[in-house]
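can you look at this prediction? I've put the sequence above it.
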Amino acid sequence: MDTEMLIGSRFEAGTETEEKILNPKTGATILDLPEASHAQIDAAVDAAEKAFVSWSMTTPAERSGYLLKIADAIEKDAGAFAALESLNCGKPINAARNDELPAIVDCWRFFAGAIRSMQATVAGEYLPGFTSMIRRDPIGIVGSIAPWNYPLMMMAWKLAPALAGGNTVVFKPSEQTPLTALKMAKLLADILPEGVVNIVLGRGETVGNTLINHPKVSMVSITGDIATGKKVLVAAARTVKRTHLELGGKAPVIVYDDADLAAVVQGIRAFGYYNAGQDCTAACRIYAEDGIYEKLVADLSSAVSTIRYNDPDDTTNEIGPLISKRQRDRVASFVERAAELKHVEITTGGRAGSDEGYFFQPTVVAGATQDDEIVRREVFGPVVSVTRFTETE
């Protein structure tokens, strides 16, 4: 198992506080990994700065070739990547192997193709003898901070377009799920020029904060909650950094009386609970018209109660655990507060799903109203609320 950060061409361990990397299925410690020091972060940024001089001058064809090599290398080792992702995140092995790894490989290939076909719009001659046009140039060093719900996929989403555009990157995975990023470090170091990608470890409040405030970082890309996004914007404003923010969500599904109920139930069972609901696009907020409401609640509750999890044979599991005890407790607190409301009924689930690990039962919260917390705030767990409505507005 790879445990060292990538700084320029060097692999080295962090020198600061150790973070326990846990197996969410059991709660057991996989290993302890120390986070990067300020000096190591500076060294990573300096390596990215040095590499930018030549990397930014490469042609789209050259960068495309590198991305295709990365895609091929991941595909060749997809089984090992899937197993490691499953260990670190608790994802069912089939989800990691059959859903995520093909999408990750495709992401690298997509941007390898996209950079070959970028269009520059010719605006015309606004002054006699001068032609105006749009030219696309690399931005510089991108500080990328990834979350724990899709570690390897988010790494692809952040690295592939940044590299395709001619930028260099200092990447920080979540301190809870760094293992596949460290495996990727070895793969990237074998393919890319020195310093184009650097990988540092640590918590958001320390290493992440240092990255987003670093004067040499030109752009910050972060996936996280809204509070974190606000902090990034404030920090970026000080040095006029560009930002790419992917923040929380609360995806609504509106179901009218004439809907195909079986299709609705099947869809919500899949997309409301995939990845144990740890997804900013989870179909977690259902509005059902009065005539279909009762039947929808009954059928959805029945279907959700059959979702497989925590089976010793991981190939049969449909969802995994939540990422940590803290996250499971947070999800449980949302459900407990909802259950205290007289108009709310927990029609299935509602409790921790095991004594070991961080499983939570797939849950349906019926009768919730628009003003309820469970409807308005992102739970980020296997919890779907259903709200009755009578008028479209």
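Structure's in. What do you need? Numbering: from 1, shown residues only.

from now on I want contacts and neighbour counts done on CA atoms only, so please keep to that.
Fine.

all helices of the stretch 201-350 of the chain, in order?
209-212, 226-239, 261-271, 290-304, 325-339 (DSSP state H, counting those that start in this stretch).

who touches residue 80 in this structure?
Going by CA atoms under 8 Å, 6 or more residues apart in numbering, residue 80 touches no other residue.

which SS state does it fall under?
helix (DSSP: H, G, I helix; E, B strand; the rest coil).

sorry, back to before: can I get the helices of the stretch 201-350 of the chain in a markdown table including mean neighbour count?
Output for the helices of the stretch 201-350 of the chain, formatted as a markdown table (neighbours: other CA atoms under 10 Å):
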| stretch | mean neighbour count |
| --- | --- |
| helix 209-212 | 22 |
| helix 226-239 | 15 |
| helix 261-271 | 17 |
| helix 290-304 | 18 |
| helix 325-339 | 17 |
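
for residue 123, which of those is the nearest?
helix 226-239 (30.3 Å; CA to CA).

just checking, what packs against that closest one?
If you count contacts as 3 or more CA pairs under 8 Å, 6 or more residues apart in numbering; DSSP states H and E, helix 226-239 packs onto helix 209-212, strand 219-223, strand 242-246.

want to throw the helices of the stretch 201-350 of the chain into TSV with distance to residue 10?
Conversion of these to TSV gives the following (distance: least, CA to CA, whole Å):
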stretch	distance to residue 10
helix 209-212	19
helix 226-239	29
helix 261-271	41
helix 290-304	48
helix 325-339	34
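
follow-up on the earlier one: now the helices and strands packed on helix 226-239 in TSV, with distance to residue 231?
As requested, the helices and strands packed on helix 226-239 are exported to TSV (distance: least, CA to CA, whole Å):
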stretch	distance to residue 231
helix 209-212	9
strand 219-223	11
strand 242-246	11
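
got another one to weigh against that:
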Amino acid sequence: MPDRIYLDWNATAPLRREAREAMVAAWELAGNPSSVHAEGRQARRLVEEARAVIAGAVGAPARNVVFTSGGTEANALALTPGLRRGTGVPVRRLLVSAVEHASVLAGGRFPAVAIGIVGVTRAGLLDLDRLRAMLADGPPALVSVMLANNETGAVQPVMEAAGIVHQAGGLLHVDAIQAFGRIPFNINVLNADLLTLSAHKIGGPKGVGALVVAEDLLGLEPVLRGGGQEHGRRAGTENVAGIAGFGAAAKAAMAALEGDARRLEGLRSRLEGGLQQTSGVVIFSGDAPRLPNTTLFTVPGLKAETAVIGFDLAGVAVSSGSACSSGKVQPSHVLEAMGFGPELAQGAVRLSLGWSTTPADVDRTLEAWRRLANTLLKRSDETLLERF
């Protein structure tokens, strides 16, 4: 589709050349990575090389990276009752922030009665005082807090949360899927006990993810049973080509991270400056630390579904929020948790940039927005669709 602008990188990133080449090479191999013959060892080498790259990117030993079918499975594997560090007390309840991804809000393998929701501030940041109070009111808990929100881009105070959680005898799971490859972080500096990652957000293939576990974490029970793959933590023959693509994408993303972050932050400022020329524009989490590539905005009276369609017809791919609710445009649970009413929550549009986004892309997007705003804020949805 020529001359289109892709600004939905938080939903998925285009496949990197390096990942594609690694996958094509892997598809040429015949061996099962669990086989001991030469063909099997070739496949195993690709898996272990990728494991080492991903582990190095987050400061973990390679043996502590568990490959999964994606971020959702990695989150489900992480949210396990009975986890403990060393001789610590096993966790029996789960506390999650109100702005987590749906796969975390679902609670993994914790029963519904054992799950609590921790609120956030108006800026979309975890309410640390509320977390402290909830941890004090019950047995040790597993706490799940995303490093960066997929809708607003807000970067959470994870290190502060880790201190509070561990002081209360709990464990911390960090969904770092949106942050990986966009901001630097280290599992040890974050003081996280579990960390989840996904390949397709950084230009790897869809359908591959990873759970990274701390050194002395015990009690992790596999979701999939039946084989000894992934050190007994996830049964099933490894997706060799997907994992090889994941490793190649991670290597490329980490090499470009610092330069991309600076460039994208500049483009985001350019984009938001242009959006704010429209009277009444609200940029969510604008005063919070954010990913350098993410803008979630609205105008009172805007309807997200109509805006997304209008952008699409103008040649710009954007989102109304999380792509995991495809085909179901509804008010954002993130914005509701932040205290915004339906008038704003139902009109939020997310623009997320990536490594190939150019100043010209931003300028064309702003042109499209100005045309849309003149129509969207004055006419009904039906009139807009007839116009296009």
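Okay, I see it. In this text the structure is predicted, and so the values were computed from the model without any measurement.

tm score of chain vs chain?
Laid over one another, the chains give 0.30 as their TM-score (TM-score structural alignment, normalised by the length of structure 2), with 183 aligned residues with a CA RMSD of 6.6 Å.

rewinding a little: of all the helices of the stretch 201-350 of structure 1, which one is nearest residue 87 of structure 1?
Per CA to CA, nearest to residue 87 of structure 1 of the helices of the stretch 201-350 of structure 1: helix 325-339, 16.0 Å.

what helices or strands is the closest one leaning on?
helix 373-376.

who are the packing partners of the helix it packs on?
helix 325-339.

so what's residue 352 of structure 2 closest to, chain neighbours aside?
Nearest residue to residue 352 of structure 2, sequence neighbours excluded (CA to CA, 6 or more residues apart in numbering): residue 294, at 4.6 Å.

ok, the one you found touching residue 283?
No - using CA atoms under 8 Å, residue 294 of structure 2 makes no contact with residue 283, being 10.3 Å away.

which one's more surrounded, these two?
residue 294 (25 against 19; other CA atoms under 10 Å).

and residue 295 of structure 2, what element?
Using DSSP states H and E, residue 295 of structure 2 sits in strand 294-298.

and what of residue 350 of structure 2?
Judged by DSSP H and E, residue 350 of structure 2 forms part of strand 349-352.

got it, and residue 210 of structure 2?
With DSSP H and E as the test, residue 210 of structure 2 turns up in strand 209-213.

against which helices or strands is that strand packed?
Using 3+ CA pairs under 8 Å, 6+ apart: strand 209-213 of structure 2 touches strand 65-68, helix 71-78, strand 194-198.

give me the angle between it and strand 194-198.
160 degrees (axes from the mean of the first three to the mean of the last three CA atoms, to 10 degrees).

and residue 144 of structure 1, helix, strand or coil?
Residue 144 of structure 1, by the three-state scheme (three-state DSSP), is strand.

also residue 95 of structure 2?
strand.

for residue 49 of structure 2, see how far away the closest residue to residue 160 of structure 2 other than its chain neighbours is.
Excluding the flanking residues, the one nearest residue 160 of structure 2 by CA to CA, 6+ apart is residue 128, at 8.0 Å. Distance, residue 128 of structure 2 to residue 49 of structure 2, by CA to CA, to the nearest Å: 39 Å.

how about residue 352 of structure 2?
30 Å.

looking at the two, which is more packed in?
Using other CA under 10 Å as the criterion, residue 352 of structure 2 and residue 49 rank with residue 352 on top: 28 against 16.

settle this for me: the more buried one is touching residue 295, isn't it.
Yes - with contact defined as CA under 8 Å, residue 352 of structure 2 reaches residue 295; the gap is 6.3 Å.

picking up where we left off before, can you redo the helices and strands packed on strand 209-213 of structure 2 as a markdown table with mean neighbour count and distance to residue 263 of structure 2?
Formatted as a markdown table, those follow (neighbours: other CA atoms under 10 Å; distance: least, CA to CA, whole Å):
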| stretch | mean neighbour count | distance to residue 263 of structure 2 |
| --- | --- | --- |
| strand 65-68 | 26 | 30 |
| helix 71-78 | 26 | 27 |
| strand 194-198 | 28 | 23 |
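
possible to save the ones you listed as CSV with distance to residue 117 of structure 2?
What follows is these, written out as CSV (distance: least, CA to CA, whole Å):
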stretch, distance to residue 117 of structure 2
strand 65-68, 26
helix 71-78, 16
strand 194-198, 19
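
residue 245 of structure 1 is in contact with residue 222, isn't it?
Yes - using CA under 8 Å, residue 245 of structure 1 is in contact with residue 222, at 5.3 Å.

neighbour count for the two, which is higher?
Neighbour totals were compared for residue 245 of structure 1 and residue 222, and residue 222 leads with 24 against 18 (other CA under 10 Å).

that one against residue 229, yeah?
Yes - between residue 222 of structure 1 and residue 229 there is a contact at 7.5 Å, judged by CA under 8 Å.

now the common contact residues for those two.
residue 245.

by contact count, what packs against the strand holding residue 295 of structure 2?
Counting by 3+ CA pairs under 8 Å, 6+ apart, strand 294-298 of structure 2 packs on helix 240-275, strand 282-283, strand 349-352.

following element in sequence after the last one, please.
Moving toward the C-terminus from strand 349-352 of structure 2, the first helix or strand encountered (DSSP H and E) is helix 359-376.

and that following helix, what's buried?
Neighbour-count burial for helix 359-376 of structure 2, counted by 16 or more other CA atoms under 10 Å, picks out 361-362, 364-366, 368-370, 372-373, 375-376.

of those, which is the nearest to residue 309 of structure 2?
residue 372 (10.2 Å).

list the residues that contact the closest one.
307, 310-311.

what would the residues you listed look like in a markdown table with distance to residue 41 of structure 2, secondary structure and neighbour count?
Output for these, formatted as a markdown table (distance: CA to CA, whole Å; DSSP: H, G, I helix; E, B strand; the rest coil; neighbours: other CA atoms under 10 Å):
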| residue | distance to residue 41 of structure 2 | secondary structure | neighbour count |
| --- | --- | --- | --- |
| 307 | 51 | helix | 24 |
| 310 | 52 | helix | 25 |
| 311 | 49 | helix | 19 |
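
since that was my last question, I'll sign off now.
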